[in-house]
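**Student:** Output the structure for:
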Amino acid sequence: MPSQYEVRADFDARTVVMYQAFPPAIADAALRAGRFTAPFSFNRMTWIKPSFLWLMHRSNWARKPGQERILAVRITREGWEAALAHAVPTTGDPAALAAAAVHVQWDPERSVRGAALNHYSIQVGVGRHLIRTFAEEWVVGLTDLTPQVRKAAELVRGGGAARAQRMLPPERVYPLDPELARRISP
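**Tutor:** Below you'll find the model as predicted:
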């Protein structure tokens, strides 16, 4: 896999952090329960992203309607790699994509100011056939990052991008099995 398509994430020996943006009702219910629960939908694809800055771009730093709350979703590495093992790139064969349990999409990574960078971030769409497995077996922790996101966004808007950068989660290249890397390549 070319280096501009490496998966970068915050991870440890057992887990990896994904980021998701939700409306307050979903985030509040999940945080109260310590897991995803209604009104989270178990009947449609949910997109998980290991790139914090890509999600900040996508959610406009938690200002986009329906994406006002940012959660760090810690999942098992075993679950993450199982998702990737079921993945089909969105740029691939349409019939294979339609039948896939997991979709993979690559988009330009973003700087703290939102500029497109010369490498790509992975977005993983967990389909409805794996949603319960994701929510009940892979997820091991939920953390509300919304206050941190709002503070970082204020810094960026006020010219303090370097200070905001220091607040970001640490992300490094995730070690993928070569076969998984080939499977998710665009």
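**Student:** going forward, measure contacts and count neighbours with C-alpha atoms only.
**Tutor:** Noted.
**Student:** And the helices in the chain?
**Tutor:** With DSSP state H as the criterion, the chain has helices at 24-33, 52-59, 77-85, 94-99, 131-133, 146-157, 161-165, 178-184.
**Student:** And the ones you listed: which comes nearest residue 106?
**Tutor:** helix 178-184 (9.3 Å; Cα to Cα).
**Student:** what distance separates the closest one from the centre of its chain?
**Tutor:** Distance of helix 178-184 from the chain centroid (Cα atoms, centre = their mean, to the nearest Å) equals 18 Å.
**Student:** Now do the strand ranked longest in the chain: which elements does it pack against?
**Tutor:** If you go by DSSP state E, the chain has its longest strand at strand 116-126. Using 3 or more Cα pairs under 8 Å, 6 or more residues apart in numbering; DSSP states H and E, the elements in contact with strand 116-126 are strand 46-48, strand 102-110.
**Student:** re earlier: quick one, which of the helices of the chain is nearest to residue 114?
**Tutor:** Comparing the helices of the chain by Cα to Cα, helix 52-59 comes nearest, at 5.8 Å.
**Student:** run this one through as well so I can compare:
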Amino acid sequence: MNIYEIRANYDDNSIIMYQAYPKSIALPAIQTNRFIPPFSLNRMTWIKPSFLWLMERSNWGLKSGQEMILAIRITRQGWEEALSQAVLTSYNPQVYAHSDEWSAQFEKALVYVQWDPERTLRGKALPVNSIQVGLSRHIIQKYVNEWTIEIQDATPLVRKIYGLLQQGQEAKAKGFLPKERIYPLNQALARQIGMK
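**Tutor:** Got it, this is the predicted structure:
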């Protein structure tokens, strides 16, 4: 049986998303505490609440164009608003009556949800699926102008953890990981994004 979990660092009002960017986008965002050009409002952006999932995807910030890791604190209200408008990136018969219904919704979706295996500190796939959310250009302005509370540079933390891993100090590296726990969702929303 597939397990789907939203693992995140969150409090009563906010939740942290992770994104990897080149310096040209990340540095202005950190300096102004908001996304400004050359960040584009006209192309999709993917946000991920799982730190280790993004580490796997960005190869610990070593991939070209993904050298800086940002921790973006957004409102929980914004996060759940995004999920409430989400369509899965692939057909799931437990969510959609038939594939035509899914196709029709997918064509006009503002937000996309994709599930991929969660990762260990060493990048090994776990038997738990972790969420990533794609915000289309039709909703990205809300992310930038309404939902985002704070943009922090997580790159030094990433470098520190990665350095410890390279030295074989896995236990010590684990101690620096962001404290993530399972994010609670109401049943209707969980069902809509394929968790139930």
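**Student:** Identify, out of the helices and strands packed on strand 116-126 of structure 1, the most deeply packed stretch.
**Tutor:** strand 102-110 (a mean of 21; mean count of other Cα atoms under 10 Å).
**Student:** what sits up against the longest strand of structure 1?
**Tutor:** Residues from elsewhere that reach strand 116-126 of structure 1, judged by Cα atoms under 8 Å, 6 or more residues apart in numbering: 3-8, 45-51, 54, 83-84, 101-111, 134.
**Student:** what's the residue closest to the geometric middle of structure 1?
**Tutor:** What sits nearest the mean C-alpha location of structure 1, by Cα atoms, centre = their mean, is residue 49, with 1.3 Å.
**Student:** For that one, which residues are in contact?
**Tutor:** Taking Cα under 8 Å, 6+ apart as the definition, contacts of residue 49 of structure 1 comprise 18-20, 55, 122-124.
**Student:** Widest-spaced pair of the residues you listed?
**Tutor:** Largest separation among those by Cα to Cα: 20 and 122, giving 13.0 Å.
**Student:** What separation do you get for the nearest residue to residue 38 of structure 2 once chain neighbours are set aside and residue 124 of structure 2?
**Tutor:** Ranked by Cα to Cα, 6 or more residues apart in numbering and with sequence neighbours excluded, the top spatial neighbour of residue 38 of structure 2 is residue 25, at 5.9 Å. Distance, residue 25 of structure 2 to residue 124 of structure 2, using Cα to Cα, to the nearest Å: 29 Å.
**Student:** next one: residue 116 of structure 2
**Tutor:** Residue 116 of structure 2 sits 12 Å away from residue 124 of structure 2, going by Cα to Cα.
**Student:** Check residue 101 of structure 2 too.
**Tutor:** Residue 101 of structure 2 is 35 Å from residue 124 of structure 2, by Cα to Cα.
**Student:** Could you report the neighbour count for the residue nearest to residue 38 of structure 2?
**Tutor:** Per other Cα atoms under 10 Å, the neighbour tally for residue 25 of structure 2 reads 18.
**Student:** Please verify my assumption that it contacts residue 39.
**Tutor:** Yes. At 5.7 Å, residue 25 of structure 2 counts as touching residue 39 under the criterion of Cα atoms under 8 Å.
**Student:** quick one: what's aligned to residue 69 of structure 2 in structure 1?
**Tutor:** Aligning on TM-score structural alignment places residue 69 of structure 2 opposite residue 70 in structure 1.
**Student:** so who does the closest residue to that match other than its chain neighbours touch?
**Tutor:** Nearest-residue entry for residue 70 of structure 1: residue 21, 4.6 Å, with adjacent residues in sequence omitted and distances by Cα to Cα, 6+ apart. Neighbour list for residue 21 of structure 1: 55, 59, 62, 66-71 [criterion: Cα under 8 Å, 6+ apart].
**Student:** Please identify the helix or strand for residue 100 of structure 2.
**Tutor:** helix 99-107 (DSSP states H and E).
**Student:** So which bits of that helix are buried?
**Tutor:** 102-103, 106 (16 or more other Cα atoms under 10 Å).
**Student:** residue in structure 2 matching residue 11 of structure 1?
**Tutor:** Counting by TM-score structural alignment, the partner of residue 11 of structure 1 is residue 10.
**Student:** Neighbours of the spatially closest residue to that match that is not a sequence neighbour, how many?
**Tutor:** Of all residues not flanking residue 10 of structure 2 in the chain, residue 16 sits nearest, at 6.2 Å (Cα to Cα, 6+ apart). Residue neighbour count, defined by other Cα under 10 Å, stands at 28 for residue 16 of structure 2.
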